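> Next input, structure requested:
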Amino acid sequence: MIYATAVKMQSGRAYSHDVLAIDSIQLKYSNGDISWSKKEDIYNHLLIYPKSIKVNISPYPDLIPEHDGFTKYVKSQPDRTGDDNLLSLQGGPNNR
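As a prediction, this is how the structure comes out:
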């Protein structure tokens, strides 16, 4: 399993509450490797391997690919809170 552990927002949008403002996502792999990937690359990965990446915050929702007609992006599967858990990763793994 791959977990999203942090997000970098686009320049000038550091505290945005919009998943479209995410620039890249830190991924932690089951072998312990950690890397950063652009949201568009993760979008493409999820088209081929759906449900292969989860947000590293309980209840560990899956990342799902989305597009608005112009922009490819990812968001977390909605949960009972209605908030996107992916945005809770702003500030990195020590932000929680």
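
> from here on, contacts and neighbour counts on C-alpha atoms
Will do.

> And stretch 14-33, what's buried?
For stretch 14-33, the neighbour count (16 or more other CA atoms under 10 Å) marks 19-28 as buried.

> Please generate a structure for the following sequence too, so the two can be compared:
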Amino acid sequence: MHYVKAIRMGINNQHSGNHNEISQLYVNEHWLDKGCLYDYLKSNPNSIAVNISPYPRLIPKMSKNGEKFVASEPDAIMDDNLMNLPKK
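The predicted structure follows:
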């Protein structure tokens, strides 16, 4: 299992609380674009999780505008767990 340990928001969205505004995610000591992770997860589902208990898995999502992004599986927490990771 691979884990997301931090996120980077888009340049104009540094303080956004919206998970589809994440531009890059820190996985295995590398910053990866959300579109690349989307494609990877389509081929390798359930292979990446958020490094916060209860360690929800990442899922690929598509905005209504056709933009690829990722989110964490829903759990008892109302907010997406990705948004609770450190922002770099």
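
> follow-up on the earlier one: with secondary structure as extra columns, can I get the buried residues of stretch 14-33 of structure 1 in TSV?
TSV is the format used below for the buried residues of stretch 14-33 of structure 1 (DSSP: H, G, I helix; E, B strand; the rest coil):
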residue	secondary structure
19	helix
20	helix
21	helix
22	strand
23	strand
24	strand
25	strand
26	strand
27	strand
28	strand
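
> which one among these gets closest to residue 39 of structure 1?
Residue 39 of structure 1 lies nearest to residue 24 out of the buried residues of stretch 14-33 of structure 1, by CA to CA, at 5.1 Å.

> Report the contact partners of the closest one.
When contacts are counted by CA atoms under 8 Å, 6 or more residues apart in numbering, residue 24 of structure 1 touches 7-9, 36-39.

> which of those residues does structure 2 keep?
Contacts conserved in structure 2 for the contacts of residue 24 of structure 1, using both residues aligned by TM-score structural alignment, their matches' CA atoms under 8 Å: 7-9, 36-39.

> Verify the stated contact: residue 34 of structure 2 with residue 69.
Yes - judged on CA atoms under 8 Å, residue 34 of structure 2 makes contact with residue 69 at a distance of 5.2 Å.

> circling back to that earlier point, of the contacts of residue 24 of structure 1, closest to residue 79 of structure 1?
Nearest to residue 79 of structure 1 among the contacts of residue 24 of structure 1: residue 7, at 19.2 Å, using CA to CA.

> contacting residues for the closest residue to the closest one other than its chain neighbours?
Distances taken as CA to CA, 6 or more residues apart in numbering place residue 25 nearest to residue 7 of structure 1, at 4.4 Å, with adjacent residues excluded. Residue 25 of structure 1 is in contact with 4-8, 36-39, counting by CA under 8 Å, 6+ apart.
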